[in-house]
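Peer 1: Predicted structure and sequence below. I'll ask about it afterward.
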Amino acid sequence: MLLLAAAGLFFLQACASTPSSPPPTPKGHPKPYRVNGNWYKPIPHAKGFTQQGIASWYGKKFHGRRTSSGEVYDMYAMTAAHKTLPLGTWVQVRRLDDNRRIVVRVNDRGPFVHGRIIDLSYTGAKELGMVGPGTARVEITALGERRETTEGETFVPVDYYSGQFTFQVGAFSNRDNAERLRAKLEQTFTNAHVVPYDRGDMVFYRVRVGRCNDLETADQYERHLARSGYPDAFIVAE
């Protein structure tokens, strides 16, 4: 018990926070995931990433469904699914046979079909002229995360190993339930707060605690939360 208490004190100090405005929508934390018996490990950043292979596309069957990023899939937006690139990464997709190019944002995981490297939205596929054939050989070049500056548009590689991390303990459709959990958590943990998330069809209230400045400390804090009775808590990057 003394050891656990000491560990708890360390994490409260290491991940202490000062009052601030509600955090922005998280990009997520690249944990390994499993699909059809295969494990996939998202990469920590998109800097220097290129890849050649087969692109496919997905449309009406998935239109309106939730993507891996939490967004609702819009087949008419310029988005894509990739197995390992950080969610939120903008990529250039160049068709190899005619050099046509598009820029899309990765907001989903897939395609989980052997030999295919990216699933484009319907509009992305239409821009590349591959809706009819269904597939095309392409080259992907990661651009990073899009930022607007005074000089125009720029792209910055996403790095998940440094920055601000917090921990999601629960999510509720009822705000009162979220506030009750927040009040309970703030008796033990720092920075207990509620973040509304509009999924499109309904609003969820995400309950989060803690704040760390590096991924190594965040991994330890996540394990501390599990030992403290919150095994489903997970890291999110702000």
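Peer 2: Okay, I see it.

Peer 1: CA only for contacts and neighbour counts going forward, please
Peer 2: Will do.

Peer 1: Regarding stretch 109-124, how distant is the last residue from the first?
Peer 2: Distance across stretch 109-124, first residue to last, is 16 Å (Cα to Cα, to the nearest Å).

Peer 1: Against that first model, consider the following:
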Amino acid sequence: MNSGIPVKRICLILTFMLMTGCAGGGHSRTEPMISETSQQGVASWYGPSFHGNPTANGEPYNMWALTAAHRTLPFGTRVLVQSVETGKSVTVRINDRGPFIRGRIIDLSYGAARELAMIGKGTENVRLTILESPSAGSGQLSNGESVMYWVQVASYTTLTQAVSMREQLATHYSNIRLTTVDLPSGQWHRVQVGTFPSQEKAKFVAEELERQFDLDPLLIQVTY
């Protein structure tokens, strides 16, 4: 998985690929990266079947905690999530990656979804406002560990599709890896471009990939 990098902890999206957007033989898609302090779109939620599983930042998922998954916001970011329809709101902390269905912008914990009274509906039109965000561009953590970023271009259920995408990317990027993971939903082949020393550089490449190939990349943070 780490392609030779002496990784102590890899914050990859493992359990989330089961939950949303990973159906059929195509790749998972995401919305364009955001750089503003607010965003509006559709929220979904995930709950009991993921309780106790590791989130993308390494901590166990607690369905009762007020947390959420977002594709690009740094872990630890505090976000106000407000229902456009009812005005109900909840503040969550980002500790996971997702969602992976086009058009959805955040996946809430069960506890956070209850605050918005959206459990029965499953989704809710929401407005996100970033309240507090840790620095995400230095490539160095306070404990001395270093951070690098990969851009996950796409994820496929068939190896031939993944190899084809890797060959297309090879004419534009020199460092491309193909990783395979076995999940309860099946085997997934992930095509990733890297590595980048800051989140901003990774976002720039992700946006270029989106424009060039009509893809919806997501960022993967690697700590070592």
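Peer 2: Received, thanks. This is a predicted model, so every value here is computed, not measured.

Peer 1: what's the TM-score here?
Peer 2: The TM-score (TM-score structural alignment, normalised by the length of structure 2) is 0.50; 135 aligned residues with a Cα RMSD of 3.7 Å.

Peer 1: Kindly state which residue of structure 1 is aligned to Arg93 of structure 2.
Peer 2: Residue correspondence to structure 1 (TM-score structural alignment): Arg93 of structure 2 is matched to Arg105.

Peer 1: residues in contact with the strand or helix carrying its match?
Peer 2: Using DSSP states H and E, Arg105 of structure 1 maps to strand 101-108. Contact with strand 101-108 of structure 1 is made by 67-69, 71, 78-82, 85-95, 124, 127-128, as judged by Cα atoms under 8 Å, 6 or more residues apart in numbering.

Peer 1: Likewise for stretch 139-148 of structure 1?
Peer 2: Contact with stretch 139-148 of structure 1 is made by 46-53, 88-96, 153-158, as judged by Cα under 8 Å, 6+ apart.

Peer 1: Kindly recompute the last result at 6 Å.
Peer 2: 46, 49-52, 89-94, 153-158 (Cα atoms under 6 Å, 6 or more residues apart in numbering).

Peer 1: Filter these down to the buried ones, ChimeraX style.
Peer 2: The following ChimeraX line selects those of the contacts of stretch 139-148 of structure 1 that are buried, judged by 16 or more other Cα atoms under 10 Å:
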select :46,52,89,90,91,92,93,94,157,158
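
Peer 1: Would you check how far apart the residue sitting furthest away from the middle of structure 2 and Phe100 of structure 2 are?
Peer 2: Residue farthest from the centre of structure 2, counting by Cα atoms, centre = their mean, is Thr86 at 26.9 Å. Per Cα to Cα, Thr86 of structure 2 is found 25 Å from Phe100 of structure 2.

Peer 1: Please apply the same query to Glu132 of structure 2.
Peer 2: Separation of Glu132 of structure 2 from Phe100 of structure 2 (Cα to Cα): 24 Å.

Peer 1: Quickly find the element holding Val205 of structure 2.
Peer 2: Element membership for Val205 of structure 2, per DSSP H and E: helix 199-213.

Peer 1: What residues of that helix count as buried?
Peer 2: Those would be Gln199, Ala202, Lys203, Val205, Ala206, Glu207, Leu209, Glu210, for helix 199-213 of structure 2 by 16+ other Cα under 10 Å.

Peer 1: okay, the angle between the next helix or strand after it and helix 199-213?
Peer 2: Downstream of helix 199-213 of structure 2, the first helix or strand assigned by DSSP H and E is strand 218-223. Orientation of strand 218-223 of structure 2 against helix 199-213 (axes from the mean of the first three to the mean of the last three Cα atoms, to 10 degrees) gives an angle of 150 degrees.
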